[in-house]
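[1] Below are the sequence and a predicted model; questions follow.
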Amino acid sequence: MDVSLLLWVLTILGLGILIGADFFIGRKPHDVSMKEAGIWTVVWIVLAVLFGLGLMVFGHGQASQEFFAGFITEKSLSVDNLFVFVLIMAKFAVPSQLQQRVLLIGVLIALVLRAIFIAAGAAIIANFSWVFYIFGAFLIYTAWKLIQEARKDEEDEEFEENRLLKSIEKKFGVADQYHGTKLFIQKNGKRVLTPLMVVMLAIGTTDVLFALDSIPAIFGLTQDPYIVFTANAFALMGLRQLYFLIGGLLKKLVHLSYGLSVILGFIGIKLVLHALHESGLHVPQISIPVSLGVICGVLVITTITSLVASKKQAQAEAAAAGPERIDA
């Protein structure tokens, strides 16, 4: 898809206006209700759908299909990020009324860092087609690793700060309590970070680790930097509201990691086949409609099996607790 500089500028300005409106509406710290989270979740999904349809009308069908496949993939991988966001919020004991501010700024940091990753990835792909072998192998390895992690006991999971975050805390110092929405305060004549700033940095920089698999994954569906960027932008900007909307549902998605591993493995194979094709070998290639069907199918099946398994587990726990209540 041939994208002019003007279209890039207009797209970034449009996203900036939407982000600004989101920030202005929720600028006052408050507890996000299910209604508010639900409305904004629907708004961002509708905007993504309209954008995809706009690509179909003003661009071409291939671009639209690639956007929707990329958006759904990035959205599903972003949902997995929410598990880590929950751990971060718990570790830093973030007050409920400040969590929406943390997520907004944290996601903005993540979006900027991902834009850098996307630009670098696009430049590498444009000059070295063999990089698809590396991307494909990495996604297949990540898929296997996800399965291994899913089989472990998740109750002992705890967020560990990365080296960058630790070095920032050591250099600037951190206040011992929250100070509303302030990011810095003066303490003993020295300017130090507030815990709120640390959490925002934790959310943003931790997302870089997720970008290591999500960026190669979407490049496996499209090599168009414009579609890669916009799909990531729409997926990330709806993540804040999704956090509050499905926070209680996350624990019930027990098979999500298995589903994501299947998707990453599938895209990894797609990338390897594409690399072989680029090398001159006559191998079958997986089309975007097939990719879109597989991704959606896996997510639907994973969600259904997760809810069924969670329901059975709840019933088993209730049955086991029954005799104890009678004895009591």
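    Nice, thanks for sending it over. Numbering: from 1, shown residues only.
[2] drop to CA atoms for contacts and neighbour counts, all remaining ones
    Noted.
[3] ok, how many other residues are close to residue 198?
    Residue 198: 21 surrounding residues under other C-alpha atoms under 10 Å.
[4] Other residues contacting stretch 114-121?
    Stretch 114-121 is contacted from outside by 208, 211, 215, 225, 228-229, using C-alpha atoms under 8 Å, 6 or more residues apart in numbering.
[5] Next step: those restricted to helices.
    208, 211, 215, 225, 228-229 (DSSP state H).
[6] need the contacts of stretch 114-121 in CSV with neighbour count and distance to residue 74, can you?
    Formatted as CSV, these follow (neighbours: other C-alpha atoms under 10 Å; distance: C-alpha to C-alpha, whole Å):
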residue, neighbour count, distance to residue 74
208, 18, 13
211, 20, 10
215, 22, 8
225, 20, 14
228, 24, 10
229, 24, 11
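[7] Show me the two of those that sit farthest apart.
    Largest separation among the contacts of stretch 114-121 by C-alpha to C-alpha: 208 and 225, giving 17.8 Å.
[8] just to revisit the earlier point, need the contacts of stretch 114-121 in a markdown table with distance to residue 321, can you?
    Shown next, in a markdown table, are the contacts of stretch 114-121 (distance: C-alpha to C-alpha, whole Å):
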| residue | distance to residue 321 |
| --- | --- |
| 208 | 42 |
| 211 | 42 |
| 215 | 45 |
| 225 | 54 |
| 228 | 49 |
| 229 | 50 |
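[9] The structure to be compared is supplied as follows:
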Amino acid sequence: MSVAPWVWVLTIAVIAALLAFDFFFHVRKAHIPTLREAAVWSSIYVGIAIAFGVLLLFFGGAQMGGEYFTGYLIEKALSVDNLFVFLVIIGSFAVPREDQQKVLLFGIVFALIARTAFILAGKAIIETWSWAFYIFGLFLIITAGRMIGPEKEDQDDANNFIIRLAKKYLRTSDHYDGDKLFTIENGKRVLTPMLLVMVAIGGTDLLFALDSVPAIYGVTTDVYVVFTATAFSLMGLRQLYFLIDGLLDRLIYLKYGLSAILAFIGIKLVLEALVSNQLPFINGGEPVDVWHPTIPVSLSVIVVVLAVTIVASLVSPTGRIASAVGSLDRAAHAYLHTEYHSDGDDRLRQYEQIQEKLAKLRSMDSPKARQMADEAGLPWTMEKVEELHLSTRDR
């Protein structure tokens, strides 16, 4: 279905207005959102996304509406996966809780820009090369396999390549100045860690866009549906971060669900490529008559997989332990990044929070809890925390 230019203009204006509203009414003044505030606004943004989907069903038909909701679910699930990385980066930089909203909103805006660029590039590739779906499909299948593979160790998100270059060649400060991106230090204008953390998050947004765009093109090639599903899936992600902050680590099976969904979409893309095949070395360049999932089938598979993995994660005792281990590990590493502490009171407050988290983990006295703590390297990390606390207390 062809979308009129005025519809595009109106849609982009609405999305821009929502982002502007979010900044001026929620983010501009630094504060920690209450659970009620996060829940209310998360519901509002989800409601807006659903209402938009209903409008597409009404004006664009069942096919267009179904593609939107399927794409929205895929992108929303992948966006939640983004939050895991945001959580680690924010913890690594020890971003003050009241200033995290600005970092998250920047991440959302940059993600939207990055994905829009990839959406346009993806559309151009699809229209130029008929065999592009084969590449997209194989890429998603490989990504699905890598997602459930072992995680890389010794990866310091606060000192990735881009950040090291910035610290080496640009004037940077090791201390926050509220939520300012620049500050004056020794009479010179320097970058604050707030700007560096935004650079780190921007880099991860680019990597996530590589997975996100091929996945949604596996649902539809309608660039308007792709763009709107992607944009509305990112709306409200900031509020969702504060709403499920304590639950993120508990979603221990989500990566398996996402892996299954990406593999399913990858296979779907390959099957659809076979149906419209033009490659001479496959079936003599003739289309291959194979079954491929319809939009209702795809939507059903995605809903079931996400529901099963989320429920299984939340009821799992292992998920509860993972939440405690992850929370303590991030707090401890943030404490060890002494360059980001504003003063002694800030360090003491962080140390007290670490002790509370440690007590919670110790209350789960079980072989599994000890095993997961050891695998995360918590004994060594906590030893360093105690050494730092003693050295700073004696000064």
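    Looks like it arrived, so ask away. Every value quoted in this text rests on a predicted model; they were computed, and no experiment measured them.
[10] After superposition, what's the TM-score here?
    The TM-score (TM-score structural alignment, normalised by the length of the first structure) is 0.91; 318 aligned residues with a C-alpha RMSD of 2.2 Å.
[11] re earlier: pick out whichever of the ones in helices among the contacts of stretch 114-121 of the first structure sits closest to residue 100 of the first structure.
    Using C-alpha to C-alpha, those come closest to residue 100 of the first structure at residue 208, 20.0 Å.
[12] ok, that closest one - contacts?
    Residue 208 of the first structure makes contacts with 110, 113-114, as judged by C-alpha under 8 Å, 6+ apart.
[13] What does it correspond to in the second structure?
    With TM-score structural alignment as the matching criterion, the partner of residue 208 of the first structure in the second structure is residue 206.
[14] do you know how far that match is from residue 370 of the second structure?
    36 Å (C-alpha to C-alpha, to the nearest Å).
[15] cool, and residue 90 of the second structure?
    Per C-alpha to C-alpha, residue 90 of the second structure is found 26 Å from residue 370 of the second structure.
[16] neighbour-wise, which of these two wins?
    A direct count of neighbours by other C-alpha under 10 Å for residue 90 of the second structure and residue 370 places residue 90 higher, at 24 against 18.
[17] right, and the more buried one touches residue 100 too?
    Yes: using C-alpha atoms under 8 Å, residue 90 of the second structure makes contact with residue 100 at a distance of 7.5 Å.
[18] which SS state does the aligned partner of residue 106 of the first structure in the second structure fall under?
    In the second structure, the residue paired with residue 106 of the first structure is residue 107, using TM-score structural alignment. When classified by DSSP: H, G, I helix; E, B strand; the rest coil, residue 107 of the second structure comes out as helix.
[19] wait, doesn't residue 107 of the second structure sit right on residue 200?
    No: using C-alpha under 8 Å, residue 107 of the second structure is not in contact with residue 200, being 9.5 Å away.
[20] Who has more neighbours out of those two?
    Using other C-alpha under 10 Å as the criterion, residue 107 of the second structure and residue 200 rank with residue 107 on top: 27 against 22.
[21] give the contact list for that one.
    Here residue 107 of the second structure is in contact with 198, 201-202, 205 (C-alpha under 8 Å, 6+ apart).
[22] do the same with residue 301 of the second structure
    residue 261.
[23] Please identify which helix or strand holds it.
    Residue 301 of the second structure is located in helix 295-315, with elements delineated by DSSP states H and E.
[24] okay, and that helix goes to which residues in the first structure?
    Helix 295-315 of the second structure covers residues 288-308 of the first structure once aligned (TM-score structural alignment).
[25] Any buried residues in that stretch, and which?
    288, 291-292, 294-296, 298-299, 302-303, 305-307 (16 or more other C-alpha atoms under 10 Å).
[26] got those as JSON lines, with distance to residue 26 of the first structure columns?
    Converted to JSON lines, those look like this (distance: C-alpha to C-alpha, whole Å):
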{"residue": "288", "distance to residue 26 of the first structure": "37"}
{"residue": "291", "distance to residue 26 of the first structure": "37"}
{"residue": "292", "distance to residue 26 of the first structure": "34"}
{"residue": "294", "distance to residue 26 of the first structure": "37"}
{"residue": "295", "distance to residue 26 of the first structure": "33"}
{"residue": "296", "distance to residue 26 of the first structure": "32"}
{"residue": "298", "distance to residue 26 of the first structure": "34"}
{"residue": "299", "distance to residue 26 of the first structure": "31"}
{"residue": "302", "distance to residue 26 of the first structure": "33"}
{"residue": "303", "distance to residue 26 of the first structure": "30"}
{"residue": "305", "distance to residue 26 of the first structure": "35"}
{"residue": "306", "distance to residue 26 of the first structure": "33"}
{"residue": "307", "distance to residue 26 of the first structure": "32"}
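[27] Walking through the stretch 51-200 of the first structure, point out its helices one by one.
    Applying DSSP state H, counting those that start in this stretch to the stretch 51-200 of the first structure gives helices spanning 61-91, 99-127, 131-150, 163-172, 195-219.
[28] just those: most buried one?
    For those, the largest average neighbour count (mean count of other C-alpha atoms under 10 Å) is found in helix 195-219, namely a mean of 22.
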